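Enquirer: the following block contains a protein sequence and its predicted model.
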Amino acid sequence: MLRLSLLLIIAFVGSLASVSAEIVNFQMCDDSVDTCTIHQVEVSPCPEARLNAACQIRRRRRFTMSFNFTTHFDAERLEASLGWAKSETVELPLLSMDREACKYTACPVRSGVMQTYTTNMPADAKFPLSSYTIRWALKDPLSGKRCCFTHDIKVVR
């Protein structure tokens, strides 16, 4: 009986791993190439990532975004931003996002030290159902240097 219970617990934990965050494809922003390295980007839930497809983000539901990064600059604090990247120079920002990045990653940031930024946020009911390229950035407000990348999502019901 104890052995069966242990096997059921292991199976349950294994099933949780299958619904955990998925590694997604991303592109570095042109200006971040020399100032930052993004190692890995994860979105949860995003089973579509297994097929190299855009994550389907459901309106009125929360999703978790996490990425590992290494800055090539020092900063006492970072500001976060997220927006729809209509082009390389035009972005429509998500105004409701908490811009204080140090709530979601360790500050101060030191050059050459890898760390993780993780946030859990809602997909607003006002988001139009469509596909988007979104741009995430962590920026030093003093120097203007930033870690920046884009990836694709699809907002669905």
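Expert: Everything's here; your move.

Enquirer: contacts and neighbour counts: CA atoms only from here.
Expert: Noted.

Enquirer: show me where this protein has helices.
Expert: Assigned by DSSP state H, the helices in the chain fall at 2-18.

Enquirer: any idea which residue sits dead centre in it?
Expert: The residue lying closest to the centre of the chain (C-alpha atoms, centre = their mean) is M65, at 3.4 Å.

Enquirer: now it. Nearest residue, chain neighbours left out?
Expert: V43 (4.7 Å; C-alpha to C-alpha, 6 or more residues apart in numbering).

Enquirer: and that neighbour, what does it touch?
Expert: Contacts of V43 were listed using C-alpha atoms under 8 Å, 6 or more residues apart in numbering, and they are 21-24, 55, 63-66.

Enquirer: which one (most neighbours) among those?
Expert: For these, the largest number of neighbours (other C-alpha atoms under 10 Å) sits with C55, at 25 neighbours.

Enquirer: you'd agree it is up against V41?
Expert: No - in this structure, C55 is not within contact of V41 by C-alpha atoms under 8 Å, at 11.9 Å.

Enquirer: now do stretch 57-70: distance to the chain's middle.
Expert: Relative to the centre of its chain, stretch 57-70 is centred 5 Å away, using C-alpha atoms, centre = their mean, to the nearest Å.

Enquirer: could I get the full set of strands for this protein?
Expert: Applying DSSP state E to the chain gives strands spanning 22-23, 27-28, 36-44, 55-58, 62-71, 79-85, 91-93, 114-122, 131-139, 146-156.

Enquirer: out of those, nearest to R3?
Expert: Nearest to R3 among the strands of the chain is strand 22-23 (31.1 Å), distances taken as C-alpha to C-alpha.

Enquirer: roughly how far out does that closest one sit from the chain middle?
Expert: 10 Å.

Enquirer: ok, stretch 15-35 next?
Expert: So, by C-alpha atoms, centre = their mean, the centroid of stretch 15-35 is 7 Å from its chain's centroid.

Enquirer: span of that stretch from start to end?
Expert: Start to finish, the residues bounding stretch 15-35 are 38 Å apart (C-alpha to C-alpha, to the nearest Å).

Enquirer: okay, now the one to match up with it:
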Amino acid sequence: MLRTEKMYLRLVCVAVLFLAATAEVANHEPCNDLSPDALNSCTVSQVRITPCANPKDCRLVKGTTAFIDFDFTPNFSASNLTTGLFWEIGTVDVEFGDLFQTNGCDYTACPVESGKSQVLNYSLRIGLKLPIGKFVFKWKLWNSANDKEICCFKTAVELVKRKK
């Protein structure tokens, strides 16, 4: 391995360790508006958001990027996944910008196997035009072949202005 490749590999390792050390496990709960079959089709064991100083209510600064990753175990097998992020507003799910009906295999390994735990990683740009305030993010990941096999969780976030 060349000297520059070794330095690059070390830099990447340090960056990954830094992100892992600064990531905060966020409180989350399963989505409660799914069918009984869908509720049992996946388990989300942990959600990490960087930066997130308060696991009960993560503060995300507009104009920055947040890193979201979560561990999930599907109770189904699928060759392709679809994913989407939503704002939960009452009983309505509103699509969150660019991450709506997106190829989930871009962010986690596919195919997925029933009972095999894996991680989904996503970097979320918090746009300047988004409103400030407290919101519930709802993340869905589902089998592209049907709408019945779904992973879904909710987490509270607060969008704030960047300090001047």
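Expert: Happy to help now that I have it. Everything numeric here is computed off the predicted structure, so don't read it as measured data.

Enquirer: R77 of structure 1 -> structure 2?
Expert: The equivalent of R77 of structure 1 in structure 2 is N80 (alignment by TM-score structural alignment).

Enquirer: right, and that match touches G104 too?
Expert: Yes - assessed by C-alpha under 8 Å, N80 of structure 2 is found in contact with G104 at 7.4 Å.

Enquirer: what span of structure 2 lines up against stretch 108-124 of structure 1?
Expert: Going by TM-score structural alignment: stretch 108-124 of structure 1 matches residues 111-127.

Enquirer: now the end-to-end length of that stretch.
Expert: 32 Å.

Enquirer: list of residues touching it?
Expert: With contacts defined as C-alpha under 8 Å, 6+ apart, stretch 111-127 of structure 2 is touched by 60-80, 105, 107-109.

Enquirer: next: stretch 93-104 of structure 1.
Expert: Residues outside stretch 93-104 of structure 1 that contact it (C-alpha under 8 Å, 6+ apart) are 77-84, 117-119, 138.

Enquirer: corresponding residue for the residue nearest to the centre of structure 1 in structure 2?
Expert: Structural alignment places M65 of structure 1 opposite I68 in structure 2 (criterion: TM-score structural alignment).

Enquirer: and its match, how close does it get to V14 of structure 2?
Expert: Distance from I68 of structure 2 to V14 of structure 2, counting by C-alpha to C-alpha: 19 Å.

Enquirer: quick one: what's aligned to T22 of structure 2 in structure 1?
Expert: In structure 1, T22 of structure 2 lands on S20 (TM-score structural alignment).

Enquirer: count the neighbours of that match for me.
Expert: Neighbour count for S20 of structure 1, taken as other C-alpha under 10 Å: 15.

Enquirer: touching, it and S44? I think so.
Expert: Yes - using C-alpha under 8 Å, S20 of structure 1 is in contact with S44, at 6.2 Å.

Enquirer: pull the residues that contact stretch 143-151 of structure 1.
Expert: By C-alpha under 8 Å, 6+ apart, the list of residues contacting stretch 143-151 of structure 1 reads 24-29, 31-32, 35-38, 54, 69, 71, 73, 85, 133-140.

Enquirer: tell me the buried residues in that stretch?
Expert: Neighbour counts over stretch 143-151 of structure 1 (16 or more other C-alpha atoms under 10 Å) mark 145-151 as buried.

Enquirer: can you put those in CSV and add distance to D124 of structure 1?
Expert: Converted to CSV, those look like this (distance: C-alpha to C-alpha, whole Å):
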residue, distance to D124 of structure 1
K145, 29
R146, 26
C147, 25
C148, 23
F149, 22
T150, 20
H151, 18
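
Enquirer: now the equivalent of T43 of structure 2 over in structure 1: closest residue in space that isn't a chain neighbour?
Expert: Counting by TM-score structural alignment, T43 of structure 2 corresponds to T37 in structure 1. Spatial nearest neighbour of T37 of structure 1, chain neighbours left out: T70 (5.1 Å); criterion: C-alpha to C-alpha, 6+ apart.

Enquirer: residues near Y107 of structure 2, how many?
Expert: 16.

Enquirer: any idea how far it is from R125 of structure 2?
Expert: Noted for Y107 of structure 2: a distance of 15 Å to R125 of structure 2, by C-alpha to C-alpha.

Enquirer: mind listing what's buried in stretch 20-37 of structure 1?
Expert: Residues of stretch 20-37 of structure 1 classed as buried: 21-26, 28-29, 32, 36-37 (neighbour count, 16+ other C-alpha under 10 Å).

Enquirer: kindly apply the preceding question to stretch 59-77 of structure 1 instead.
Expert: So, applying 16+ other C-alpha under 10 Å, buried residues of stretch 59-77 of structure 1: 59, 63-75, 77.
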